[in-house]
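Q: What follows is a predicted structure for the sequence shown.
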Amino acid sequence: MLAAAAILAVLAVRLGAAPFVDGLRHTDPRGLVVALAVTAATTLCCARRWSLIAHGLGVGIRFGAAYRTCYRAQLLNATLPGGVLGDLHRGYRHGRDSAALGLGLRSVAWDRGSGQVVQAALAVAAVPLLPGALRGWAVGALAAVLTLAVIVGVGARREAAAALGGVWARVLLLSALAAGAHAVVFLLAARIVGVDLPTPRLLALALLVLLASALPVGVAGWGPREGAAAWAFAAAGPGAATGVEVAVVYGVMSLVATLPGILVLRTSRASSVPAVPAGKGGPTWASGPTSC
């Protein structure tokens, strides 16, 4: 929270309040409707990805329940500090209902982690479209993310094989669709503000900024997202103030798009499938309650 507040304070001192106020003023009702529709689709992708991964770990969750739970998690992520408490909550609830707390939590970790790795890979592919001043920094940051992912995958290769082994292609596709859809919403926010950069370059900037917004700092990315947008748009030409304005429009659109999660906020159970007992066809390490 302090880090996010510091970023926003620096931006306010350097740029004034105008970019923040203009971002709120430019938020368009039609854009909010589009964000609601796109988020419904991306939530479907994320719920399907989680259900595939959870099934591989022996703590399956039915798709309908996963969809409702992901919406609730997004709402909590968007309104509570850190931006990950909703995911921690869904992992805890799913693990508790499955009588396998550790695996429930790790199913969410693999789900969220796989999505971030694919998003980073897409950002790597988009590096040639970035302004020259951004490429070196972007390559360094993305290399660190992907290196960490490889280390985790190798260190937990047995569990990674169970979580992703038979479904990695579908997980890859679902993650790419979700990341691409979020980038399209960011592109829409930029067009609402009036940014006239070419679409390929805007999408590359969007992937970079959205990766920064995934940092567990602040509330739903507020702070890192605005800082990254100011830096990226300053290098790309429109200016730091324009970047902040776009980030604010996107932030409001994203927040409104999570509001359907209110409808399932008090759902009592996640309709989990119990963990597979040892010797009954599932991984023996996935049976019974486990620790985190």
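A: Noted; the coordinates are in hand.
Q: C-alpha from now on. contacts and neighbour counts both.
A: Noted.
Q: Can you get me a residue count around residue 269?
A: For residue 269, the count of nearby residues is 12 (other CA atoms under 10 Å).
Q: Looks to me like it is in a helix.
A: No: according to DSSP: H, G, I helix; E, B strand; the rest coil, residue 269 belongs to no helix; its state is coil.
Q: residues in contact with it?
A: Residues near residue 269 by CA atoms under 8 Å, 6 or more residues apart in numbering: 93, 97.
Q: Over to residue 110?
A: By CA under 8 Å, 6+ apart, the contact set of residue 110 is 53, 160, 163.
Q: Recalculate using a threshold of 10 Å.
A: 49, 50, 53, 54, 116, 153, 159, 160, 163, 164 (CA atoms under 10 Å, 6 or more residues apart in numbering).
Q: what does residue 53 give?
A: 47, 59-61, 106-108, 110-111, 114, 160, 162-168, 171.
Q: For ChimeraX, write the select line for the buried members of these.
A: A single ChimeraX command selects the buried members of the contacts of residue 53 (16 or more other CA atoms under 10 Å):
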select :47,59,60,61,106,107,108,110,111,114,160,162,163,164,168,171
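Q: if we can go back for a sec, inside helices: which ones of the contacts of residue 110?
A: The helices, defined by DSSP state H, take in 49, 50, 53, 54, 116, 153, 159, 160, 163, 164 from the contacts of residue 110.
Q: also this one, for the comparison:
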Amino acid sequence: MQPAPRETRAAAVAPDASTPRRGSAAARALRTHFGTVAGVAILGLLLWRLGTGVFLDGLRRIDGPTLAVALIVGAVTTVFSAWRWQLVARGLNIRLPLGAATADYYRALFLNAALPGGVLGDVHRAVRHGQSAGDVGRGVRAVVLERAAGQIALTVTGVTVLLTVPSPVLVEARNVAPLALFAAVGAFAVVTAVRMNRAPSTRGRVLRRTLAEARECLFSRRNGPGVALSSAVVLAGHIAMFVVAARVVGVDASALVLLPLAILALVAMGIPLNIGGFGPREGATAWAFAAAGLGEGDGLSVAVVYGVLSFAASLPGALVLIARWYTGLRERAQAPEAADAAAGPADTARNSGNSKAEVSGSAAADPEAAQVSNSTYAPKDSARLASKAFPFSAEPREGRPMTPDSV
């Protein structure tokens, strides 16, 4: 008995392509919601350890003047962020007015704060701007580079503050900094050696192009000063919001003591394992306040109040979202009316053409009717004279020259 062909055995062993792969679907779902699950786990652990009183106590202290300050600080940081986005887009040869950039940035901040993950608003901003500019790739790169500028400013400021300003994390930072620097230099040397011994590839060309765009958008003589200034103002606004939150909770520490703690909280906010910003920020702030001797409960309350104030500062983005949605509904409602209005003159012209064709046909059938029709509808002599003299008067008056009727 001969063995079955290899193709037959492979077909029998290979799974059906139409059969859903439950394991891969579960893995994709886990990767998609991993950030939300991690944020929920962090908040649950903090609630289990410290209780819900710290949350409620911080929320009770927020009043109207505090919300007004949050809105003012949020307006300043949003305008300067939009300006930074405009400069980066200009470096990529994309037109972006400052007013439209500010409105889109407000909308992105609100979506970041209201939706899980903390980055969906930026994704929406990148795609919409790319579609309006006719190049989605450039729109996405503009947003990525704009956000990278903010992270670079935070990294430079954070390293400087944590290594120079006295704080409970200073000793730990000094112990970790040499190891981190050594690891970074070693990784850079390994990557450089591998790239030197490898033939140029498409990925390498893409990387070089990306680095060239980053230099032009962020560090060029035309864009560099504006990007640096806007990033410094935005970072200062976030730190000021953190100090305001600490004062609302009742922490009397000086701004110099709170500065490294605010830097740690902002760094933790960049970790995409949160629910609308809540998660790692609360854990890092509670740990930092406990290490500073200010109490981990107060640290958690400060982080919660900061999150609420940041959400309040992004609320104008909800108004922008509603206004854009209402404008889209009106445009879709007016589209059929415009189509009907455009179709009206075409129907009239078509009907008049049919009438003329009917008249010419009847004239060809009856010559006498054609003569009567011509004599009836022929223009009069005075009308012909007026048409020749238009727009001047047809009859001179008292020997004066003919002038326009409107004079």
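A: Sure thing, it's come through. A quick note: this is a predicted structure, and the numbers were derived from the prediction, not measured.
Q: From residue 26 of the second structure, how far off is the spatially most central residue of the second structure?
A: Central residue of the second structure (CA atoms, centre = their mean): residue 125, 2.0 Å from the mean position. Distance from residue 125 of the second structure to residue 26 of the second structure, counting by CA to CA, to the nearest Å: 29 Å.
Q: any idea what the residue nearest to the centre of the second structure aligns with in the first structure?
A: Aligned counterpart of residue 125 of the second structure in the first structure: residue 90 (TM-score structural alignment).
Q: Let me know the helix or strand that that match is in.
A: Assessed by DSSP states H and E, residue 90 of the first structure sits inside helix 85-97.
Q: and what of residue 113 of the second structure?
A: helix 98-114.
Q: picking that back up, which of the contacts of residue 110 of the first structure sits closest to residue 227 of the first structure?
A: residue 116 (19.3 Å; CA to CA).
Q: who's in contact with residue 50 of the second structure?
A: Residue 50 of the second structure touches 44, 296, 297, 300, counting by CA under 10 Å, 6+ apart.
Q: Show me what it aligns to in the first structure.
A: For residue 50 of the second structure, the residue aligned by TM-score structural alignment is residue 15.
Q: now do residue 61 of the second structure
A: So residue 61 of the second structure corresponds to residue 26, using TM-score structural alignment.
Q: these two touch, right, its match and residue 242?
A: No: in this structure, residue 26 of the first structure is not within contact of residue 242 by CA atoms under 10 Å, at 11.8 Å.
Q: Of these two, which one has the most company?
A: Neighbours were counted for residue 26 of the first structure and for residue 242 using other CA under 10 Å; residue 242 has more, 23 against 16.
Q: per the alignment, the more buried one corresponds to what in the second structure?
A: So residue 242 of the first structure corresponds to residue 298, using TM-score structural alignment.
Q: Please, which helix or strand holds that match?
A: Assigned by DSSP H and E, residue 298 of the second structure falls in helix 296-313.
Q: distance of the counterpart of residue 78 of the second structure in the first structure from residue 248 of the first structure?
A: Mapped onto the first structure by TM-score structural alignment, residue 78 of the second structure lines up with residue 43. Going from residue 43 of the first structure to residue 248 of the first structure by CA to CA gives 22 Å.
Q: Compare those two (neighbour count), which wins?
A: Taking other CA under 10 Å, residue 43 of the first structure and residue 248 do not tie; residue 248 has more neighbours (26 against 20).
Q: The more buried one and residue 230 of the first structure, how far apart?
A: 11 Å.
Q: Mutual contacts of these two, please.
A: When CA under 10 Å, 6+ apart defines a contact, the residues bordering residue 248 of the first structure and residue 230 alike are residue 242.
Q: No more questions from me, cheers.
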